[in-house]
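**Student:** 3D, please:
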Amino acid sequence: MYFRLPGLDIKSVMDLTSGGSPSTSSSEDVASELDNSDAMQLVRQAVLFENIELLADLFKVNPWVWNRVDRHGRTPLMLAAHNGKLNSLRTILLLSPKSLNLVNERGKTALHMASESGETGIVLELVEIGSDPMKSDKEGHCALELAQMAGHNEVAARLIDAIQKESEDVNEAHIMLISACISGSSEAVNDILSKNMDKKQNREVIFNGRNEEDDTALLIACTNGHIEIVRHLLQFEEHLLQNHITKDTR
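**Tutor:** Reported below is the predicted structural model:
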């Protein structure tokens, strides 16, 4: 079931992505260990009261706390996200960047929790630093769906904007990469790849385009004899090598 905003629905936004559905990952860091120790109780209080100095000290003395959960399945970052504690969230991410994409046993990230609780500022912060708005939890819901199911239309609208912008940026990166593969500019290729390789589904589009008739970067580089670029592209595995007209490989 899809929930609709005026003029846009979730399915149409999902279709902006390469697969047309929320993204999943086969190799995730999962936080599952329940921790009710005194140290964790202090961490949670520091998060909720935004006692940043205490929070930083606790993380330094107890470096394991970042991936422990409370009885609701929330890590310290998820707790901050769910409750709209922006200063705590920024502090935790500074001390433990891996917290960003950590999931709990239900497959939820901090972005999922901020979205379903309607914390617009937190959602924008998490998306800006790289949290994936199309990542699905174990029930198959992405952050956008969770926001709409909870009636948080402002959060949903901001997530739609973020998804559309990312789609436009990925399309532009594909066009620029193809141009660089034609001209033989290794510097341009390196620059494009250094900025756009964090998500597998984005890499697939950047290398191969969205449509069957789109040019593919590796084929163009091979056709034009740019060996250095070919070697650089082959560091990644998301390439198609078939000519869309002749169906030949080269």
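**Student:** contacts, neighbours, all on C-alpha from now
**Tutor:** Noted.
**Student:** Give the buried residues for whichever helix in the chain runs longest.
**Tutor:** For the chain, the helix with the greatest residue count under DSSP state H is helix 153-183. Buried residues in helix 153-183, counted by 16 or more other C-alpha atoms under 10 Å: 153-160, 162-164, 167, 170-171, 173-182.
**Student:** Output the contacting helices and strands for it.
**Tutor:** On a contact count with 3 or more C-alpha pairs under 8 Å, 6 or more residues apart in numbering; DSSP states H and E, helix 153-183 meets helix 10-14, helix 120-128, helix 143-149, helix 186-196, helix 200-208, helix 217-223.
**Student:** one more to put side by side:
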Amino acid sequence: EKGKEKEKDKDKQNEQQKKENQSQRGNEMRCPENSLRGGREKERGGRRRREYPLHSCAKDNDVEGMKKILCAGYDVNRRDTFGATALLIACHLGHKEAVDVLLSHSNIDVNLGELWGRTALHDASKKGHYDIVKKLVEKNADVSLADKKKKSALMKAAARGHTKIVRYLIQKGADVDASDSQYESTALLYACMKGKTEVVQTLVEEGGAEMRKTNRKNESIFHCVVLGGSVQTLVFLLQFLLNKG
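**Tutor:** A predicted model of the protein is given here:
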């Protein structure tokens, strides 16, 4: 019961915040110098983040607000303090309607990354938003782009167990055996560490992933599986290798 009450309170707070954001954006639209140039600042985790109207609309999935702002000449690719575009925010949150509005803009750049190199495709893949991943790739999102730690969309999806996205990215030419710079891990090593058996199966059977690669600590797929504690993944790998001969 307490859990349900907390959820209700949280929903009320979110709805109230959304209304406040919409009211604020309404004021900004009546004052173009704020809307199209300055935006407003918010305190986020001890750091000040300048939030622009389009970003705020993307966060709230406020499609009508987005259309009005874009019609007023707003830069669809504008970045906030941390380098995030409105598209990245919408993709991160899984707001399909907002994503559709942004992708329909003739000047949209789907491959823009934020300060750490994360793109809209990275976040959509990590969060498991399959439909959005497809929309982005169809708009020429680069499946080979990696962030500043050399982590690709495929690695992010693999670590989270998003099999459908992993399969789609493989079909679209993602590099299955690429390694990141942080741990020198591949998508397969991440999936083994996290015990994502279906993803492991997809990577080796459909992607032809190299099974002999090791990470920075010289850990193999079997080390990673044992560390991750997935018996199911271990059984699959052993059976796969036995069948392969």
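**Student:** Need the TM-score between these chains.
**Tutor:** Here the TM-score of the superposed chains, computed with TM-score structural alignment, normalised by the length of the second structure as the reference length, equals 0.47; 132 aligned residues with a C-alpha RMSD of 2.7 Å.
**Student:** returning to what we had before: any chance of JSON lines for the helices and strands packed on helix 153-183 of the first structure, columns mean neighbour count and distance to Ile229 of the first structure?
**Tutor:** Written out in JSON lines, the entries for these read as follows (neighbours: other C-alpha atoms under 10 Å; distance: least, C-alpha to C-alpha, whole Å):
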{"stretch": "helix 10-14", "mean neighbour count": "18", "distance to Ile229 of the first structure": "32"}
{"stretch": "helix 120-128", "mean neighbour count": "20", "distance to Ile229 of the first structure": "30"}
{"stretch": "helix 143-149", "mean neighbour count": "25", "distance to Ile229 of the first structure": "37"}
{"stretch": "helix 186-196", "mean neighbour count": "15", "distance to Ile229 of the first structure": "6"}
{"stretch": "helix 200-208", "mean neighbour count": "22", "distance to Ile229 of the first structure": "12"}
{"stretch": "helix 217-223", "mean neighbour count": "22", "distance to Ile229 of the first structure": "7"}
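**Student:** List of residues touching the helix or strand containing Glu53 of the first structure?
**Tutor:** Per DSSP states H and E, Glu53 of the first structure falls inside helix 52-61. The contact list for helix 52-61 of the first structure (C-alpha atoms under 8 Å, 6 or more residues apart in numbering) reads 39, 42-43, 46-47, 65-66, 87-88, 91-92, 95.
**Student:** How about that helix, which residues are buried there?
**Tutor:** 52, 55-56, 58-59.
**Student:** still on that earlier bit, now for the contacts of helix 52-61 of the first structure, which pair is the farthest apart?
**Tutor:** Every pair in the contacts of helix 52-61 of the first structure was compared (C-alpha to C-alpha); the two farthest apart turn out to be Ala39 and Asn87, at 19.8 Å.
**Student:** in the second structure, which helix has the most residues?
**Tutor:** Longest helix in the second structure, counting residues (DSSP H): helix 2-29.
**Student:** on contacts alone, who are the packing partners of that helix?
**Tutor:** helix 53-60.
**Student:** and the next element down the chain from the helix it packs on?
**Tutor:** Next along the chain after helix 53-60 of the second structure, with elements defined by DSSP H and E, is helix 63-71.
**Student:** angle of the helix or strand just after that following helix against helix 53-60?
**Tutor:** Helices and strands here follow DSSP H and E; after helix 63-71 of the second structure, the next one along the chain is helix 86-93. Orientation of helix 86-93 of the second structure against helix 53-60 (axes from the mean of the first three to the mean of the last three C-alpha atoms, to 10 degrees) gives an angle of 10 degrees.
**Student:** residue contacts, Asp60 of the second structure?
**Tutor:** If you count contacts by C-alpha under 8 Å, 6+ apart, Asp60 of the second structure has them with Lys18.
**Student:** Helices of the second structure, start to end?
**Tutor:** According to DSSP H, the helices that the second structure contains are 2-29, 32-33, 53-60, 63-71, 86-93, 96-103, 120-127, 130-138, 153-160, 163-171, 187-194, 197-205, 221-228, 231-244.
**Student:** Distance to Lys42 of the second structure added to these, as CSV?
**Tutor:** Shown next, in CSV, are the helices of the second structure (distance: least, C-alpha to C-alpha, whole Å):
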stretch, distance to Lys42 of the second structure
helix 2-29, 12
helix 32-33, 18
helix 53-60, 11
helix 63-71, 20
helix 86-93, 16
helix 96-103, 22
helix 120-127, 22
helix 130-138, 28
helix 153-160, 29
helix 163-171, 34
helix 187-194, 35
helix 197-205, 39
helix 221-228, 39
helix 231-244, 44
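**Student:** Looking at those helices, which is nearest to Glu41 of the second structure?
**Tutor:** Closest approach to Glu41 of the second structure among the helices of the second structure is made by helix 53-60 (11.1 Å; C-alpha to C-alpha).
**Student:** so that closest one versus helix 63-71, what angle?
**Tutor:** With the same axes, to 10 degrees as the criterion, the two stretches helix 53-60 of the second structure and helix 63-71 enclose an angle of 160 degrees.
**Student:** May I see the buried residues of helix 53-60 of the second structure?
**Tutor:** Applying a neighbour-count criterion of 16+ other C-alpha under 10 Å, one finds 53-60 buried in helix 53-60 of the second structure.
**Student:** of those, closest to Gln13 of the second structure?
**Tutor:** For Gln13 of the second structure, the closest of the buried residues of helix 53-60 of the second structure turns out to be Asp60, at 13.2 Å, with distances computed as C-alpha to C-alpha.
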